[in-house]
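# no sequence on this one, just coordinates:
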């Protein structure tokens, strides 16, 4: 039996119990338990689990396995019960996703699928936390797979807001991934419990508890030799008792005469080996074979592997239970300690180990076991027989999604051993597996090899497609086009694929900014897709056409084509290139001031990209942040920015998010590091279209006296907006109001006139109130016409652009004051200040006050009431709704679904709400809401 952790560990146990109580009360925490093998980490987690159970928490307990380090989500899946059959619909849904059912129909990249699985797991834990406190306890994290480490890292973010305890135990590790998790949790305030040697008094107490009497002098000296290591000391005492070397007399336990400890093992592992030596040989050999196959022992399964009657194996296991070698772990047995299993398996020769793994893989294959369990043994085995090869081919889809590393290794091993008639099919699956795990250069090489050898035209067409995708994902669009050209020239390319290859070409050429060629390829995709009745090819062609119209500035036509593409594509999602049709539609609606429609479309785009792990998540959050920036909902915009920055950014949209965040901070007068001045034309291709945001942010901080310098820096971005690496004038016109102000202040009539001409041209060509308002504003500033500026403010009001409305009113107030209409100027100033105050735009408030004061216009004696910084009145409308939904007991995923937000955006809102209300957890938030409004009656009240 294991040493009781309470002996000598009272401070550590007390810390974990206190953290469990805090988590149960709503203030979550993370704790790291570190120490060498056998020092008591598992026993400490046992104590934490017991306390959490006593507190009524949902306890999720698991341990990472050294054999499963390459199996995605194996550690966290076992901990959360996602690897076993469950009656819980929410758990079952995540389990299906974890198994990768149908994943290859949605994406060919593991990163996309793993993002979707991670989000689903976090949603599940979030929902559990909404129902009650939760404890996630994971042992042996040093062996955890990278995907599980990512989930644990994400659980640690904002944990203090949840009724959640995350406790992980690990040996001191050199693994970069595991060490990274520990650093991450520590940086976020996780508690560190370092288990070291027991002090002398604890050693004495442990001996006393185990033997029923305190140690005598000679036994005490021998116990001191254990170095305060509880597991070693426990094994030492057990060995001495087993060998009859301890006698309890006169109220103390002492070594028998003639025993002095000489010959006792000096290492922990040797001590374990000594314990095992007392088992009968047959039992010891059986346990050694079991140890090779892993920590857990499924008796019927092991009996099949060893070709041994279940009853005979059961007798061995009963003896092992009695000897303390294995323990009952519920649905299975497992070795009591990793060191016991290590001592047993180390005694098995390598040839026998590989034979055992191969036999286990064959047995599990025949029994229909999960593919990942089969694969872990086959990988550790040697040759693959014909039946195993058949299994490998038939299970390829599931194996690739569930255990891609194992799939690659097994497919390579199979290819080295089979004849040519089977090699083509195996190589095809190898290419898919390599792309799935993002080994793209290898996938490219294998695909080129396979294309030259595969006699099947259908499979060869699929290989061309996979090769194009591997090149596209490496940013080598021009080479992808070359491959598509070769494929299209092949006489045996299936007719149904022709339209899709043209569509792929069109998209590549669009990203290469070869707009003419992209248009031709898109037309061919539509032509061939229509002929083959292939909605995907037609939809992809129309989507590229819509993108081309958008970058040319014809947003209306871009919207129409994106809507046609959505109809053509239906609900299909092709695994190689997520189309992102809803993203383009949402972008167009935003540019046309159809903000409510844009909100709904972007909410759908967010949900679908989260579900499939799509590449457009950062872009969708950027568009949603842009919408909220324009409407003055800046706290909500910041929540979108924070959420968007947490996702991978394959399309290079992060600079947009950071630029919007910087603009909000500057308008609010928050200290900002000097923004980088970037000349027009600089910046990498991925971020070139957003590079102007840095210069814009810097210009906003310049003094009016430097208006000409600021205009010289910023104007070239507008002047050259139609260049291929930039957004078109039709999309960049939100820059014009500040340019027009700089031109007016600097007295640059030429640029002011150019701005007027271009914005009026755009407004005449495209129906959008914000364009009309911008044209009015530019002319009003150029001509110092207060009436035009007031009209601009009214138009901005009607289209919902609150910051621009306030700035136009401010400009109108200046023009009115200059012509002597002080009452009208004061009214316009008041409107502007009211809007600035609602947005907390303190820099704009200061500037407007200063400009008008110089002209003899002051706001009323009291002026607009300052926006509260703290308390319920400081919450935005969205934050208020989120707060009430949290108080009613809804989880973040449920709130996200209700309000058409992402779970991460809701989490950002919750953090902001807690800070404004001065509370620290969702429980305290619920109490505050109760005190303010009375008991929550449920979500409907939000």
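Right, received. Where do you want to start? All values reported here derive from a predicted model rather than from experimental measurement.
# CA atoms for contacts and neighbours, from now on please.
Fine.
# which parts of the helix or strand harbouring residue 20 are buried?
Following DSSP states H and E, one finds residue 20 within helix 10-24. By neighbour count on 16 or more other Cα atoms under 10 Å, the buried set for helix 10-24 is 12, 13, 16, 17, 19, 20, 21, 22, 23, 24.
# what's the answer for stretch 477-492, then?
Neighbour-count burial for stretch 477-492, counted by 16+ other Cα under 10 Å, picks out 477, 478, 480, 481, 483, 484, 487, 488.
# Below is structure B, check it against A:
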């Protein structure tokens, strides 16, 4: 079927409609005003203006309305005359007519697209606006975003329409389709509309839909060309030059640096800035830190698809050469070459092959997926005697290593080794082959290959060092600690003799990993610091350096050195955002999100998860499951029901870690405590090693005791005590004390756990321990102590936004006759009051003139996390720029100072 074109009712605008009703009520009492409805094209300004008229009519108001058009500019006073239904008349007669109508009933005078009105109408409109306070008159208008100047100087009530939320967007699509629900493919397409009702409408109405059991679904996962054409047609309000610039921008990815657009467009910067500003004003482009991005993915897609393929291929190839000429990073050049190759389906020219031979290794480290695809296409085009062929094959092996494709590395490395007569290149290929065998779980074969290579004469000392370090890593996976230590010592010696910083860094990392596996965390941290110092900031060392820094950060946190761990995480993210491959960055973002979740920075955790979600194509299946598991944990505890259901549906097998604990949370919320205990008991059956299972054991003790399963509770307590005895570090000691306090009903043990949680900055766990302590005091008829712990737990849960935890603790304490005296009011959904604590702090720092990198440093966060927070602030405040945020922040800082808060 094809969806009907019936206009749906206004959805998701409850706060705005409430504000309109207030203005109408005031007009009815004789105090008029001006209403300015603002927002990007397609956001629903006209629909809301229609709602104003409907509400006014239902209240008995007189209603006069019109929509201005371009032809109106040629006729003085045309728009207001049409609105009031007058023939030929002058300004004074218009004013008299308005006064007459106001004398009969409250009057609503509404003009859609006021920016198209003639100058005389605009002048009279302003005169009317100055008199609204003395008349029962509501003037309502919409205009193009570029003409906000029309409201300047007016005491107007401005309603800035933000994008619709995900669930409301889905409801709108269902109404347009004439069904109750929509399917997952259509829901995925709607993400490109970014909550813009106009783009939602084009998506639904411009393609065929299938309906089954009341659910509308698109035929194809990708929108058809008809959708692209419909969206592109909606850009005709832009100047032709702005559309041309946007078409080039659509080739550059999103986000993209303005310098790239300058290089590719070959336009003067001043001229380019004018066209970019036009696109930003129209809500098509927006700033993301120092870069630009399409506000709606659907627009970028439409511009790309409506450009003929042959022309796009030529433009991509020209872009690659232009970007190379101005020194653009290799990954952006590679993306342009790859796009051109996919479209043209022709052989690479000599320039492209020479570029791959010269810069391919850098591309393999920075953009391995792109490098692999380019090399897989380029290598078959070369003759066997072409000197570039051997180099490109070795580079492709490197790219596959970066992508963790061990099976392909093994196959290609073995074939390349059979053809190679160059010993340094053979040594490199053997090293990668050893890695692939170890990654495939073939430790014995990996050891044999490494040892055979080390027995070969004439091995370069750098490769001796690297091979010994790799051998040490393989032996370590088999718990052959002494043999691994010997290989590492040889690696350190050879690396020193060869002055090979990479080999030394690798060897020290392996040594530190061995110490960590033997629970000597303090010495392991020192090793990792020495490894990072050896690696330095050489670009070719980036991947290993990030591994070292990530391991160091986790050990610092495990040792209770939380401030150092925060600083280490900031350093890790700063380097990763600048230099990491997308797969490595995805893994680091997940680690960052987990750390932020653990220390109670849930807004930052959510922002990191949003940023990580952009990289799902570069994640392994376990990483994607971890992403959805952790996202589900936060959404469930914050009672964000739609997001909770979505992430649960996306989970992989719930066998361990956050996917499993997300399922436990679902069971708890559903009141299935037996199932929750059964799921968590898997940690005991698998015998997870130190630094993993202890995280979840207090929860298992608590739930097992709730259902009277003393045996499981005792086993969980014993397991945590065993972990604490092996690795006596604050995090594990805190968990062990928590378990014992629950099992033995021992307040001192719980207080000891709470103190350790506080010292290690783990507010979510501290809140749960305080809840457990409050309940224990209540059971022991110690109300004063119970109230104190209860209040502290509730304060922490409130700071986290953990409303489900708050309801749970309230219910548990209410059973003992205890109740909180104050409850937090429901959070607003728009405006300053809707900002989270973190978002408010980010907004205030923007108001102080700080850029995203400086804000990230201030918050020990990542640049991308700050970008996500800024995006949320823009949306919630209904503004478009950092300047607007700064204005709001300054006003609220001033209000707080005046109020003494």
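Nice, thanks for sending it over. The model shown is predicted, which means the values in this text are computed figures rather than measured ones.
# Let me know the TM-score between chain one and chain two.
Here the TM-score for the pair of chains, by TM-score structural alignment, normalised by the length of structure 2, is 0.59; 652 aligned residues with a Cα RMSD of 5.7 Å.
# Secondary structure and distance to residue 129 of structure 1 added to the buried residues of stretch 477-492 of structure 1, as CSV?
Supplementary listing: those in CSV, determined by DSSP: H, G, I helix; E, B strand; the rest coil; distance: Cα to Cα, whole Å:
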residue, secondary structure, distance to residue 129 of structure 1
477, helix, 45
478, helix, 49
480, helix, 47
481, helix, 49
483, helix, 50
484, helix, 50
487, helix, 52
488, helix, 54
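# mind giving me CSV with the residues you listed and columns for distance to residue 867 of structure 1?
As requested, these are exported to CSV (distance: Cα to Cα, whole Å):
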residue, distance to residue 867 of structure 1
477, 50
478, 53
480, 54
481, 55
483, 59
484, 58
487, 63
488, 63
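# counterpart of residue 464 of structure 2 in structure 1?
By TM-score structural alignment, residue 464 of structure 2 lines up with residue 498 in structure 1.
# Nearest to the spatial middle of structure 2, which residue is it?
residue 610 (2.0 Å; Cα atoms, centre = their mean).
# Quick check: chain neighbours aside, which residue is closest to that residue?
residue 868 (7.7 Å; Cα to Cα, 6 or more residues apart in numbering).
# Next one: residue 678 of structure 2 from residue 652 of structure 2, what distance?
Going from residue 678 of structure 2 to residue 652 of structure 2 by Cα to Cα, to the nearest Å gives 18 Å.
# So residue 722 of structure 1 lies in a helix, does it not?
No. Residue 722 of structure 1: not assigned to a helix; according to DSSP: H, G, I helix; E, B strand; the rest coil it is coil.
# residue contacts, it?
Residue 722 of structure 1 is in contact with 552, 728, 729, counting by Cα atoms under 8 Å, 6 or more residues apart in numbering.
# tell me the strands in the stretch 601-750 of structure 1, going along the chain?
With DSSP state E, counting those that start in this stretch, there are no strands along the stretch 601-750 of structure 1.
# Can you show me the helices along it?
617-630, 634-644, 654-667, 692-700, 707-719, 729-732, 736-746, 749-765 (DSSP state H, counting those that start in this stretch).
# Once aligned, what mean separation remains between the last one and structure 2?
Just to be clear, that refers to helix 749-765 of structure 1. By mean Cα distance after the TM-score superposition for structure 1, the fitted helix 749-765 of structure 1 averages 4.2 Å away from its aligned residues in structure 2.
# again with the fifth one
Compared with structure 2 after the fit, helix 707-719 of structure 1 shows a mean deviation of 3.1 Å (mean Cα distance after the TM-score superposition for structure 1).
# Remind me what that helix packs against, helices and strands.
Packing contacts for helix 707-719 of structure 1, counted by 3 or more Cα pairs under 8 Å, 6 or more residues apart in numbering; DSSP states H and E, involve helix 692-700, helix 736-746.
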